[in-house]
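>>> whatever this is, show me its structure:
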Amino acid sequence: MPNFKPNLLSMAILAFGAISLPTYAQDASSTEDAEDALEEVVVTGFRQSLVNALDKKRASDMVTEQLSADDLGGLPDVSMADALTRLPGISAVRTGGQAAEINIRGMSGGFVFSTLNGREQVSTSGSRSIEFDQYPSELISSAAVYKSPKASLIEGGVAGSVELETASPLERTQQHTFNANVRTMFNDRAGEISDAVEFGHRFSVSYQGKFADDTVGVALGYARLYQPSVSTQFVGLGYTNLVDVDKVEGDTEGPESNPSAEFVSEGMELQHRGGEETRDGYMATVQFEPTDTFSLKADAFLSKFDTESFARGFRAKFEGTSAAYANADVVDNYMIGGTVNRRSSGYTRVEIVNDDNTDYDEVQSYGINADWQVTDAFNVNFDLSLSKASSNFRNGLLWALVSEDANADTPVLDSNVSINYQLNGLSLPDVGFSQADDFSDINKVLVSKYGIYPFVNSDEISAARIDFKYDFDLPVLASIEAGVRITDREYSNDRSVFEYGNDSNFSTSEAPLRLTNDMVEVVSWEGDFAHFPDYLAIDVDKALNAWFPAGIPQPVQTWGAGNSGVVNPDPNSTRSYDWTMLQSGKVFEETLAAYVMANIDTELAGIPVTGNVGVRMIETDQSATSLENVGGDPLLGAQYVKDSAGYINDQFAPSIKGINYTDYLPQMNLNFALTDNDQVRIAAAKVMSRPPINRLASDTSYNISDTGEISANSSNSPSLKPFYATQYDLSYEHYFENTEGAIAVAVFYKDIDSTGIVTTSLPEFDFAGNGFAVPSTIIDELSGVPIPTRNGTYTVAYNDQNGGYVQGVEVAYTQVFNMLPEPFDTLGANVSYSYTESEIEKERVIGVSTVKQSLEGLSKNVASTSLFWNYKDFETRVSVRSRDSFVSDQVAVDAQTVFFSGETVVDYQASYNITDNLGVVFQVNNLTDEPTRSYFNTEDQTGTIQFFGRQFFLGVTYSM
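Model prediction:
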């Protein structure tokens, strides 16, 4: 076991956080036979769900955290991401103001494996990690986080595995239950954003019933969410330029030869973001149990999440060495303030941006399971499943620039560009623009460019598994389990692009658009952002209809004369978009897994011991389509390749590349029942997480120089291997005897082999020997003489070998204080705290410098606290969850890896039961309007400051 810091355990015990398992439905079964059992504690609603979760945790043969709803629709959270953050060691990354990706034990979502009803789920994100905000909490009856695995579970989670479950109606005691929730929603920041939606709603309805002498069970559920998506944000762009800020125009010395050169940001953005998010979720389950020995269950889950949004404001682009810098404020060799001026030959500018984005995501999950108790000792379980996900994201961008005179016959760019700024760490910066008055003047502003950047991907996995279990009546061995699982997965992505105009100047061939008053609205900033200048919000549809009277051009691609391989290029364009073909393609993955596991039930020195020991074997065959630029040589396999926009390239040779490999994962879980209320768990396992499915795509492009040297680049690779770790867990759990509740303390240690994907350069790479269709000679264009080709450098993605440990401690405390006098005997608390540390550091290149960052998703301290109280028909709860700073990605012009500052999010909820069936509920999410704040290497280098507003809910619940 790891050697923890001396104060680690004391820190854990003194700190606190929360698991929250809220519900409002009244469980009628909890009152049955109450008079016949005087010592029985009758609990309903929240307390019932809490007791259910503790019972599941207590009975589990693994280190696990549990969350249980008393009935469908019982969890108040917007999504399962919010609900899971109530559990110890679980934190979330907020996207658009609400939790989407979860982190487990300091590791990011890419290391988290997820299942629904025991079946692997694919994602709309193009990675392995599912987006939990796609899963309505109203349709999930329980969730478990497995922190230690066992051999019978599907492999895939170095951080842990999340199991979501929908309803099993035959397992309920009631014959029929019905639940409905209706809530209106209000965002208090939407009013300061022009055209943003302020009000939304949530609605859910569910039914569970048993028929035909309890041999047939049916569960149906529907949940709808319509909510505003708003934020006001500042985004600092990455420090990718190395510049001598003292250099004056005309100097010839470059920054590379000047040791005093500083890192300068690409620029900054100031934006209003608004839009609408609509999620429709559907769930259905049918169970058939004609006898006590046979059960057949079919279930389906469908969730559609549609987002229509806009982003408006302006973006300052410094443009590195082409700009002139003055009054530079430099801290640790990074410029965090000063004046940036446009040079006569430079491109420094301020872009007025009006983005129009749509994202249509859908996940589907279907399964059928048959369970047959063949004899008293022998059980067979067979399962078939299909999981599908699709995402259609369309990023439409409209750029506008300031001209000297927008009404001129040939408008020219205003060259008087001066940007004064001073970053203020995690507070908003001070920014001034020489063109500030012009940003809202249609006599100065012209639309210069429009672009559409669609990204369509789909992911589908079909699986079949069979499991066997044989029970023994032996002193040590309770049973043997074995099983086989096969999967077939296909992922595809499709890129295309349309662009017209120029975002850094006014194009003469693609003339800019002059704006009219009916196309624009002058927008002012409010609140903390009120000191920033007004700007023009442009109606994208009106602008495009005026710019292209015959209708918006289709999203087609164009290539210039330098890309002669394109059969149908636009001769007037100089753009090159063959990257859309290279970034489009398919990934194929087939697996065969088998396991054997022994379940243990024995005694050791008079202490009952249960658990399991087993091993899981997995064979993986993965491959991806690939396009290799063979210069159009048909002898090397060149074919006509057509993209989704209809344009054709004849330079590429299609192929499929991949690898196969076999893994063995031994795993052990032992539970020692010290007393009826105390137990110790010990677990050890080797675990794995496969790389993101989109990183297995082949996007290799290579070039042959005039001298015959072959070089190639790829940001992905179908040869990437999984990430592996060996982990150990030790936990102690004490369950209170005279009240509901428990206290648990756990320590863990993970020895991780690899934590990420990096790129490496392989000199003198044997391209032909590794299956690349490269020519042996090229023809010199001047002499016509053949020139032999030779191997050069291959830059390719590979598994980072810089691993290390992740270790930590977790404390969870849950109790209802029924020893207090009335009315405080229903006061309760759920508290949890986790401390996690790691030696792992990942290198990231900024400009020409390499900096180190901690493991993505790791917050040293994560805490959450829920206090609840109910008096008769009234119940109230406040939840606080907090986490330290951590590393993750933020999205600006391009994705940037940054540090996110620590945050504390407070939620409040109150409900009142008017009758046994009807109740009202009031809820506030993000009560303090906690923003997200990020920075690059130190807090001086501001990243994102983003405010989302508070969400207020008011509604009614009905159950029967």
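
>>> switch to C-alpha atoms for all contacts and neighbour counts from now on
Will do.

>>> contacting residues for the nearest residue to residue 677 once chain neighbours are set aside?
Excluding the flanking residues, the one nearest residue 677 by Cα to Cα, 6 or more residues apart in numbering is residue 735, at 5.0 Å. Residues near residue 735 by Cα atoms under 8 Å, 6 or more residues apart in numbering: 677, 678, 741, 742, 743.

>>> please give me the structure for this one as well, since I'd like to look at both together:
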Amino acid sequence: MTKARQTRELFRLSPVVAGCTVLMMAGAHAQTAPAQQPQAQPQTLETVTVTGIRKGIEDAISAKKGSDSIIEAISAEDIGKLPDASVAESVSRLPGVASQRNKSTGKASSVSVRGMSPDFNGALLNGREQASSGDSRGVEFDLYPSELLASVLIYKSPDGALVGQGLASTIDLQTVRPLNFSSRQAAVNYRKQRTGVASGAGEGTGTRKSVSYIDQFADKTIGVAVGLVKFDEKGADQQKFNSWGGWTLPFAPSGGAGSPLLACDGPTPPAGCTTGVNKVNVMGGFTADTENSTATREGRMATLQWKPNKDFESTFDYFYSKGRFGLKKTGLEGAIGDDDNSAYDPRGQITNYTIANGVVASGTLSNYKGVVRNHFEGGDDSLKSWGWNNKLKLKDWTLLADISQSKVVRDSSRYETTAGQPGNGNKSAAGLGSISWTGFNGQNFTDVKYTTSLSYADRAIAKLTDVDGWSGGEGSPQAGYVALPHVQDKIDSFRLSGKTDLGWGPIVSGEFGINVTNREKIRQTQEGRLFIKGTDPYGATAVPGSDVAIAGTTGLQVVSWDPRGSLGSIYDLAKKVDSDILNKDWSVKEKVTTGYFKGDLDGDLGGLPYRGNVGLQMVHTDQSSTGFNVDRANCTGNTAATCPGATVAQGKTYTDILPSLNMNFDLGGDQVMRFAAAKVLSRANMNDMRASLGYTVNNTGVQILTGDGGNPKLNPFRAKAIDLSYEKYFGNKGYFSAAGFYKKLDSYILRVPTVFDFKPYTSAATPLPTTGPNKGSTVGLLNQPINGEGGNIHGMEFAINVPLNFVSSWLDGFGIMLNHSDTSSSVELPTSGFSVENVGTVKIPMPGLSKKVTNLRFYYEKAGFQIAVAQRHRSDFLGEVSDFQDNRQLTFIKGESIVDLQLSYEFQSGWLKGLSLLAQGNNMTNSEFQRYNTDRNVVTDKIKYGKTYLFGINYKL
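Reported below is the predicted structural model:
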């Protein structure tokens, strides 16, 4: 090892040791000084202990500065205390990182890095790949309570030893290592919160409790860390309005001027509809809900570390998280511009109207059939993750063996019930009411005011029944629906590696290893329609209880009740089986074997000293899936007997070679220039990899077999990445950085119709085309995920994180953290290749991409006082939500700015020393969550979550 390298390693690995070395060198110099020189007087060195916000910042800066890769980091301000209540909120303050709020709770839940969707992130816990609870691979950070984590590292550039990496980034959640602490530490936290403040609806409450304990035994050769957390939350009321995508339908007068308006979509439209004269537009309808959530979670973390000598270390860690979530939806929905003129919903007329700019600005619709919704969605999840790591130094080698498992199970339920006026078996409109509105201008769907002539809070009017015949009418009554999805994901991993010094030119040491991962994900569901007990398809019964609620933002009152437990007493269940439901039952297996080499670099280039690493991974993948094949032509009903499905299995193997390079040039003056290049990949969503498919003869136009399904033979997303970063450090107290990145996406997975031979899935009873060029042919079109063309994504990131006493001593205690990223992409994807909500464009941008993301945090910390104000902003983006059928769906989300405030005081002396008080406010500007369809001025869904206030007490030993 060269002397230059020794010095750089010293400063990189331990600034404290480096400082001691400087003092020792100074002492040696003093000993060789002439005898006549006066001896320096002994000095008492003051020990400064950094705590709180500054400790978290300095630890994170030290991690970033010492890394050979380009990373971002957050670190706990104290044991059991990340900067925010959730991991997603904490990491979303880092450069190039943005979070999406959960549409049901308003909390940050998923994370996009460098403009790419959450599925492009690899997720690790203590360096090990983690299972997920959804259909995709994206890890739900809600399952990892922040109180149990010590730090989070986001790798923007990989290295050869980083297994489980993602195409956008790799996010490594880390728990504490007890032997890294010099003494016993313990902390107890209690927090009380109020949510939904100033939302215009009912407020929610909650509590969070946590305990952390760290200790060392046997002359500091054994370390133990334990963490416990529990929280209970009753969410605030969320008032929501959905305009069904913001569409309108044409109406025209039934006679002359001033006569009632009739819909132009019926079988006998009025004369004005056919000529185009006097046509005006009316909103199609709406759904308005008030939602209230409940959530509980218990988390446990334990680490046992044994280091009997300098040559051997064994660490076992365990992480457990169990939660329950429930969401009650109470509201009103119904058609205005669109009805079916059936026995369930007779056609109405619009009277007392005013028209402005071709839009019915106000009016009254007769024969309105409102549907009162009382739905409940919930689920239980559990995460168990453990790992055992052993390191042994044997002569010139350091050997490592690691075994781990991550398992997630989620059981969900979705109950939907409808109440209103029963269908009457004929087309009369006796007893039906009307709905009136004012203030419509053709675009402001969420701001229109509604009134109804009937009170849907009256249990004599709103009864549990099949209101609109949505399941096909009296032959298949549906007064509700139930779905019971089950997801299980398990990852078993084993790693062996050895590291030794090398003399291969600039490669001074190398690590050789192999990692084997076996993963299996299973998704199953049971679904069916609920109908009122008895034989009457128009049967109805009173809504239990006496509760009423407000239907979203409309202000209209409706009957309210909890449908859980009503199966058997009020409803009977008709289990439903069809091709769509069978498509939700699948399993995917993967065996990924990764052989890797990582070489540490040290040398000089053009007079500039550098360090870093070069790596190579050979990744062999064996993937397979099982699902159901459904011939829709032979699917004559919605039961297992009338819609048979045959099990089908497919798969493939492939190998990827992933080189990587990280070089860090020392520019002097605590300045670093980093360069990184790598080939990276992210695997396809497992829902896209399912083997399920369904098909039938398409009789529209030329007859041909058509179908849809998954694709077990998908290759991963692949890309080439280049990063360049300049960083100026001020010790470990602050830094400035400017970075640029470019990723060339070699492919992108999307759904398109492809030529497909259905012969392996047909039988003698399978109907085939009977006419045209495809007569008798099993070759048709299958709409399935494929590896399509990619593009590029590139951007710039700027960050500054400094204490302001650099500027003036008057600002001692103040500090600022500011970062901004600007990201663009050439990727334009066909709308037809994705499930996108209410989008009329042919092309859509890359999901997850906000062109501009800005984070600002201003803080003050001194004499026990801590004050922090933070804002995170992201511009418009194409996000992802779950639809009413539990399917993933893309949707446009408006940009937002979230402002948070934190105040705390820690007693510095006396018998209260170690006690701190905390007050925190989130979303202080009451930023709304808004969705739109292509045109950002046409808002289709608006949610006001309100503010969250949190008050807490912490005691540290």
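
>>> TM-score them against each other, please.
TM-score of the superposed chains, computed with TM-score structural alignment, normalised by the length of structure 2, equals 0.83; 868 aligned residues with a Cα RMSD of 3.9 Å.

>>> the residue nearest to residue 677 of structure 1 corresponds to which position in structure 2?
In structure 2, the residue paired with residue 735 of structure 1 is residue 729, using TM-score structural alignment.

>>> now residue 51 of structure 1: which helix or strand?
helix 45-59 (DSSP states H and E).

>>> I meant residue 785 of structure 2, not that one.
With DSSP H and E as criterion, residue 785 of structure 2 is part of strand 779-788.

>>> again, but for residue 813 of structure 1
Element membership for residue 813 of structure 1 (DSSP H and E) is strand 804-816.

>>> which parts of stretch 839-854 of structure 1 are buried?
Within stretch 839-854 of structure 1, the residues scored as buried using 16 or more other Cα atoms under 10 Å are 840, 841, 842, 847, 853, 854.

>>> same question for stretch 802-821 of structure 1.
803-818.

>>> coming back round to it: what are the buried residues along the strand holding residue 785 of structure 2?
779, 780, 781, 782, 783, 784, 785, 786, 787.

>>> same check on stretch 861-872 of structure 2?
In stretch 861-872 of structure 2, counting by 16+ other Cα under 10 Å, buried: 861, 865, 866, 867, 868, 869, 870, 871, 872.

>>> ok, stretch 761-781 of structure 2 next?
761, 762, 767, 768, 769, 774, 778, 779, 780, 781.

>>> got it, and stretch 912-927 of structure 2?
Within stretch 912-927 of structure 2, the residues that qualify as buried are 915, 916, 917, 918, 919, 920, 921, 922, 923, 924, 926, 927, counting by 16+ other Cα under 10 Å.

>>> the helices in the stretch 101-250 of structure 2, which residues?
Ranges of helices within the stretch 101-250 of structure 2: none, based on DSSP state H, counting those that start in this stretch.

>>> what does stretch 124-144 of structure 2 correspond to over in structure 1?
Stretch 124-144 of structure 2 covers residues 115-135 of structure 1 once aligned (TM-score structural alignment).

>>> next one: stretch 53-64 of structure 2
Going by TM-score structural alignment: stretch 53-64 of structure 2 matches residues 46-57.

>>> so after the helix or strand encompassing residue 696 of structure 2, what's the next helix or strand?
Element membership of residue 696 of structure 2 [criterion: DSSP H and E] is strand 693-698. Under the assignment DSSP H and E, the closest C-terminal helix or strand after strand 693-698 of structure 2 is strand 704-709.

>>> quick one: map residue 912 of structure 1 onto structure 2.
Under TM-score structural alignment, residue 912 of structure 1 pairs with residue 905 in structure 2.
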